[in-house]
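[1] Prediction below, plus the sequence it came from.
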Amino acid sequence: QRTKNQEQGNKGTKEQSGTENSPSPAAAGEGSRASDGVRALAQPPTRIGLYEPIHGSAPDIAGQGVANPLATILSVGLLLRYSLGLHNEAQAVDAAVQQVLVAGQVTPDIAPAGLKPLSTSQVGDAVVAALRSGS
């Protein structure tokens, strides 16, 4: 599902996907594409930065432990990079998400057949562990 700005090719919007160029089991397979669960948007530079997962807050699955936290985490990486100028820290976030994807530590929305998906908190914990390990 694409936003109106994406369909119109908004040149000022930065988009980050944790599955681009990824050898991840979650990204591999026939017809695979970046799930909205791992895509984040950054609006063009203005006085106020807006960073959000492309899927919004997903209230329909709130509290079920199946929401993919990766886009929200990648949104923080965009904030670090574009608003705070913390490029090394942003790269650490990106690398941690990439490590989790490559390891197949994913939620049901992007888990390939045969791979047991993790809960929202388990995926979040995996990203934190990857950050702490210095990936």
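    Alright, I've got the coordinates.

[2] okay, CA-based contacts and neighbour counts for the rest of this
    Noted.

[3] for the longest helix along the chain, packing partners?
    With secondary structure taken from DSSP state H, the chain has its longest helix at helix 87-102. Packed against helix 87-102 by the contact rule (3 or more Cα pairs under 8 Å, 6 or more residues apart in numbering; DSSP states H and E) you find helix 70-78, helix 120-132.

[4] and the angle for the last one with helix 70-78?
    Same thing as helix 120-132. Between helix 120-132 and helix 70-78, the angle comes out at 30 degrees (axes from the mean of the first three to the mean of the last three Cα atoms, to 10 degrees).

[5] could you say what helices and strands helix 120-132 packs with?
    Packed on helix 120-132, when contacts are counted by 3+ Cα pairs under 8 Å, 6+ apart, are helix 87-102.

[6] Try it again at 10 Å.
    Contacts defined by 3 or more Cα pairs under 10 Å, 6 or more residues apart in numbering; DSSP states H and E place helix 120-132 against helix 70-78, helix 87-102.

[7] Put this next to the first one:
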Amino acid sequence: MPTRFAAVLMFCLTSGVLLMESAAAEPKARPKILDERPCGPDSICGPLRYLIYQGCAGADFRDACRRHDACYDCIGSDRHACDRRFLEEMLAECPKSKHPAMARLRARWFYLGVKFGGGGAWRSAQELAKKLAGK
């Protein structure tokens, strides 16, 4: 059992998934590190953020991560469509990598992370967007 826990923890840290999401009550200025390293949950803002991959040896996933966050922020967005587009955009970056197979693996880790762990982030983003729009 401890081995399984360690495997899940390692998956979460390497894929950018945090199992517990925190909802912000009021909009706050985004920490600079979230703009520099957009891949991963916004709740990880400290030095641990540097452990989250932003791509793979030439394949840069940062723009895909930014667009995925923006998709979640659109009122009424289809979460699953946002997640599928995220995967497609990351996979499109993979041929640029020196190690395309590893890049595809990381892209799929990120996708599985948002598919199974992104529900809270999507709901929080929807609530915040509605609040900011006055709805």
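    Received it, and whenever you're ready, just let me know what you need. This one's a predicted model, so the numbers in the text were calculated from it and none came from an experiment.

[8] Need the TM-score from the superposition.
    Aligned and superposed, the two chains score 0.30 in TM-score terms (TM-score structural alignment, normalised by the length of the first structure); 70 aligned residues with a Cα RMSD of 4.7 Å.

[9] quick revisit: ranking the helices and strands packed on helix 87-102 of the first structure by burial, who's on top?
    Ranked by average neighbour count under the criterion mean count of other Cα atoms under 10 Å, those are headed by helix 70-78 at a mean of 25.

[10] count of residues packed around S124 of the second structure?
    Using other Cα atoms under 10 Å, the number of residues around S124 of the second structure comes to 19.

[11] tally of neighbours for the closest residue to A126 of the first structure other than its chain neighbours?
    Closest residue to A126 of the first structure in three dimensions, ignoring its sequence neighbours and counting by Cα to Cα, 6 or more residues apart in numbering: V100, at 6.4 Å. Look at V100 of the first structure: counted by other Cα under 10 Å, it has 22 neighbours.

[12] so where does A40 of the first structure fall, helix or strand?
    strand 39-42 (DSSP states H and E).

[13] other SSEs contacting that strand?
    Using 3+ Cα pairs under 10 Å, 6+ apart: strand 39-42 of the first structure touches strand 14-17, strand 51-53, helix 70-78.

[14] Against A121 of the second structure, how distant is H80 of the second structure?
    To A121 of the second structure, H80 of the second structure is 13 Å away according to Cα to Cα, to the nearest Å.

[15] list residues touching both of the two?
    Among the neighbours of H80 of the second structure, those also in contact with A121 (Cα atoms under 10 Å, 6 or more residues apart in numbering) are 72, 114.

[16] okay, the two: which has more neighbours?
    In terms of neighbours (other Cα under 10 Å), A121 is the more surrounded of H80 of the second structure and A121; the figures are 22 against 14.

[17] That one falls within a helix, correct?
    Yes. When classified by DSSP: H, G, I helix; E, B strand; the rest coil, A121 of the second structure is found to be part of a helix.
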